[in-house]
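# this is the structure alone, sequence omitted:
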């Protein structure tokens, strides 16, 4: 068993009894092909929770600082995470992400770039739009609806893939594509809160 599978089992055993997950729309998650999974970000637990509830293994983009920590720098690559330098255009992270999508795998992003302190969805960064426009991947919106409180239900909602063909055809900007993605995430939050 690889570390990703072991971690998923461990997270299931530890977190499921505490947060009583309700997963909605898992059938919307494509069974094959590249997938760009974009979710809101309300807690440090979002990556394991989204990774646990997704239908396929997810490679998360994580801030570079985490890869400098002694224990995490060994674990993160084994659980499919890859580093990104925040606050600047990180060409290496963009190349890595496109390669993962081209190989028909799943990338998980939190387009806000950081956790929302009040739980409200913030403006998304252009990286999500970049991946959506520069790949043929299905773009799946996801809403984590909390709060994370012991023994309260936590809802994870997967929306239908967002049609990106028109934006790709008209050569929309990465910012425009990100706005579309964020609006889909907000709709999931509004409809399932």
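Here it is on my side, so go on. For clarity, every value in this text was computed on a predicted model and none was experimentally measured.
# can we go C-alpha only for contacts and neighbour counts from here?
Fine.
# got the contact list for stretch 177-188?
38-40, 111, 121, 123-130, 132-133, 141-143, 157-159, 162, 167 (Cα atoms under 8 Å, 6 or more residues apart in numbering).
# kindly recompute the last result at 6 Å.
Under the contact criterion Cα atoms under 6 Å, 6 or more residues apart in numbering, stretch 177-188 has outside partners 126, 128, 129, 141, 143.
# which of the residues in it are buried?
177, 178, 179, 180, 181, 182, 184, 185, 186, 188 (16 or more other Cα atoms under 10 Å).
# could you do stretch 98-113 as well?
98, 100-102, 104-113.
# and these, which of them are in strands?
For the buried residues of stretch 98-113, membership in strands holds for 106, 107, 108, 109, with DSSP state E as the criterion.
# measure the last one to residue 60 for me?
I take that to be residue 109. 6 Å (Cα to Cα, to the nearest Å).
# hey, what's in contact with both of the two?
What both residue 109 and residue 60 touch, as defined by Cα under 6 Å, 6+ apart, is an empty set.
# below is an additional structure, to be compared with the one above:
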């Protein structure tokens, strides 16, 4: 068993009962081909939660500083994370993300780029739009709802893949495409909080 599978199983055993995780729409994640899962970001625990609830193995970007710590860096690489320098246009990270999609794999993104301190969905950076426009990946919006509190319900919802072919053909900007993705995440949240 590789490190990714081992870590996914170990985290799932701990998190599912602790946060009473409920998954909705798992079937909306395509079984094959390139996929970008775009989620809101409310906690440092979001990547492992999306990781254990997704039916696909996911590659996440993580801030570059984490890879400078030797043990942690090796661990992150072992669980398919790759470094990104925040606040800069990191060409290596962009290339790595496109390579993952070209290989038909799954890229996990938090379009806001940083955690929301209020829990409200914020403004996205252009990154999610860049990957959506430069690949032929299916874009799956995802929303995490609920507090990360022991034995309180945490719900993870996967929406239907977005049709962004129009954005690709009409050369819509990466920023506007990211806004459209974020809006789908917002709608997903509103529809499940009623």
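All right, it came through fine. Just so you know, these numbers come straight off a predicted model, no measurement behind them.
# if we can go back for a sec, nearest to residue 88 of the first structure, of the buried residues of stretch 98-113 of the first structure?
residue 113 (11.6 Å; Cα to Cα).
# just give me the longest helix of the first structure.
helix 174-192 (DSSP state H).
# check the mean deviation of that helix from the second structure.
Here the mean offset of helix 174-192 of the first structure against the second structure after fitting is 0.5 Å, by mean Cα distance after the TM-score superposition for the first structure.
# can you put the contacts of stretch 177-188 of the first structure in TSV and add distance to residue 117 of the first structure, neighbour count and secondary structure?
Formatted as TSV, the contacts of stretch 177-188 of the first structure follow (distance: Cα to Cα, whole Å; neighbours: other Cα atoms under 10 Å; DSSP: H, G, I helix; E, B strand; the rest coil):
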residue	distance to residue 117 of the first structure	neighbour count	secondary structure
126	21	20	helix
128	21	26	helix
129	23	26	helix
141	20	27	strand
143	16	27	strand
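# helices of the first structure, start to end?
3-19, 46-53, 72-78, 91-102, 126-134, 165-169, 174-192.
# can you tell which of those helices is closest to residue 32 of the first structure?
helix 91-102 (11.0 Å).
# what about the closest one, how far off from the second structure?
Mean deviation of helix 91-102 of the first structure relative to the second structure after superposition (mean Cα distance after the TM-score superposition for the first structure): 0.3 Å.
# okay, and that helix goes to which residues in the second structure?
Per the alignment by TM-score structural alignment, helix 91-102 of the first structure matches residues 91-102 in the second structure.
# please report how far the residue of the second structure most remote from its centre lies from residue 101 of the second structure.
Going by Cα atoms, centre = their mean, the residue of the second structure most distant from its centre is residue 170, 25.4 Å out. Using Cα to Cα, we find residue 170 of the second structure at a distance of 21 Å from residue 101 of the second structure.
# for residue 109 of the second structure, same thing?
12 Å.
# ditto for residue 14 of the second structure
30 Å.
# OK, contacts around residue 151 of the second structure?
18, 19, 20.
# map it across to the first structure for me.
Counting by TM-score structural alignment, the partner of residue 151 of the second structure is residue 151.
# just to revisit the earlier point, show residues contacting the match of helix 91-102 of the first structure.
Stretch 91-102 of the second structure is contacted by residues 34, 84 when judged by Cα under 6 Å, 6+ apart.
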